[in-house]
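**Student:** Starting from these lines, generate the structure:
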Amino acid sequence: MKFNTAIVLFAAQISGGFAAAVSSAAAECGSLGVLEIDLNDLPASVDPSALRKCAGHPLGHTRDLKKTTYTPLTPEEIERAQNVELDARSVIPALSGRAANACWFGASSGCTDGYCWKSCGNNGEWCWTAANGGSGNWLQCNSANQCGTGEACGKGCKKSKSCGCSC
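**Tutor:** Got it, this is the predicted structure:
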């Protein structure tokens, strides 16, 4: 009987500690939300001990173009950018220097306000990049040459689309 009581008390302590950790993460992350990833669905290359705590990106899904450096354009990117029909959604933010979350048809990667991003789709989609297969810390930078297209798009932010591959 004492053995069963010890198991129940131990289980209660574990669940109470887990609830406190989740509550603490929610308080710390605030509107970014807590990263929710099923550990059973992680690829073997992802280290479960290196997951970030918060789901969303600190800058949301906007980039201030005045605070952005870009990797050099490839000939293919120059051709693609020249063939894009420009509209108010893509031109006005660039000209005014306001934050822009519109589709991107320029350089394949860059650094904005200290964070790396990359192009990730054929229709101008882009994403913030993160370590550990996209589930780790957001990749930080001082210039675009520290960012690349081989990095993973942020994972776990599907609810808000604040960091995944979209426009």
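
**Student:** For the rest of this, base every contact and every neighbour count on C-alpha atoms.
**Tutor:** Will do.

**Student:** So which residues of the protein form helices?
**Tutor:** 2-29, 75-82, 88-96 (DSSP state H).

**Student:** out of those helices, nearest to Cys120?
**Tutor:** The closest of the helices of the chain to Cys120 is helix 75-82. By Cα to Cα, the value is 13.0 Å.

**Student:** Report the distance from the closest one to the chain centre.
**Tutor:** Mean-position distance between helix 75-82 and its chain equals 26 Å (Cα atoms, centre = their mean, to the nearest Å).

**Student:** Buried residues in that helix, which are they?
**Tutor:** Buried residues in helix 75-82, counted by 16 or more other Cα atoms under 10 Å: Ala81.

**Student:** before we move on, back to that, I'd like the helices of the chain written out as CSV, with distance to Asn40 added.
**Tutor:** Shown next, in CSV, are these (distance: least, Cα to Cα, whole Å):
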stretch, distance to Asn40
helix 2-29, 18
helix 75-82, 38
helix 88-96, 40
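
**Student:** To compare with the earlier structure, here is another sequence to fold:
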Amino acid sequence: MKSTTTILFALTYHLPSTLAGIAPTAAEECGDLGVMSYTASSLDSNVDPTNIRKCREHPLTLKDGSSPNLQARECWFGDEYGCSKGYCWESCDREKGTWCWTAWNKGHGNWRTCSGKEQCRPSEQSACGKDCKDAKECGCSCH
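**Tutor:** The predicted structure is shown next:
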């Protein structure tokens, strides 16, 4: 019984460091979405630098789950905001049809997720996504 306890203690002690060695890097985890990069001076004063999302691009910009989607984003002339494929969006200019995916932390945080439109009401804590490689992919746009 003592040897079993000793072995379990040893495993418990060494397991976290062993698992830490196999944790994916941000680049591996984000893949084609890219890793978010910013400097403290590039952030607005009301953005929390501890709540910046890890992956730069919106998950739905990936075409077939493997590469950035280069297809045009259709213009939308309907509702002011909504939920599509589990993510929140909002209209920027209803006359032009431009819209954006929304993210927490003034657009720098995690992408807003939803299961229905009511979860996507505009909020002071969220905004159009910021810092994508191509501003048209997360800012206000349509084609």
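
**Student:** about what we covered before: out of the helices of structure 1, which is closest to Gly154 of structure 1?
**Tutor:** Nearest to Gly154 of structure 1, of the helices of structure 1 and by Cα to Cα, is helix 2-29 at 15.8 Å.

**Student:** just checking, what packs against that closest one?
**Tutor:** Of the remaining helices and strands, none touches helix 2-29 of structure 1 by 3 or more Cα pairs under 8 Å, 6 or more residues apart in numbering; DSSP states H and E.

**Student:** closest to Lys161 of structure 1 out of the helices of structure 1?
**Tutor:** Comparing the helices of structure 1 under Cα to Cα, the one sitting nearest is helix 2-29, at 15.9 Å.

**Student:** List the residues that contact the equivalent of Cys128 of structure 2 over in structure 1.
**Tutor:** Correspondence of Cys128 of structure 2 to structure 1, assessed by TM-score structural alignment: Cys153. Contacts for Cys153 of structure 1 (Cα atoms under 8 Å, 6 or more residues apart in numbering) come out as Trp117, Lys118, Cys120, Cys127, Trp128, Thr129, Ala130, Gly133, Gly134, Cys163, Gly164, Cys165.

**Student:** What's Glu118 of structure 2 aligned with over in structure 1?
**Tutor:** Checking TM-score structural alignment: Glu118 of structure 2 goes with Asn145.

**Student:** Tell me how far its match lies from Asn122 of structure 1.
**Tutor:** From Asn145 of structure 1 over to Asn122 of structure 1 the distance is 22 Å, taken as Cα to Cα, to the nearest Å.

**Student:** Asn4 of structure 1 too?
**Tutor:** Going from Asn4 of structure 1 to Asn122 of structure 1 by Cα to Cα gives 59 Å.
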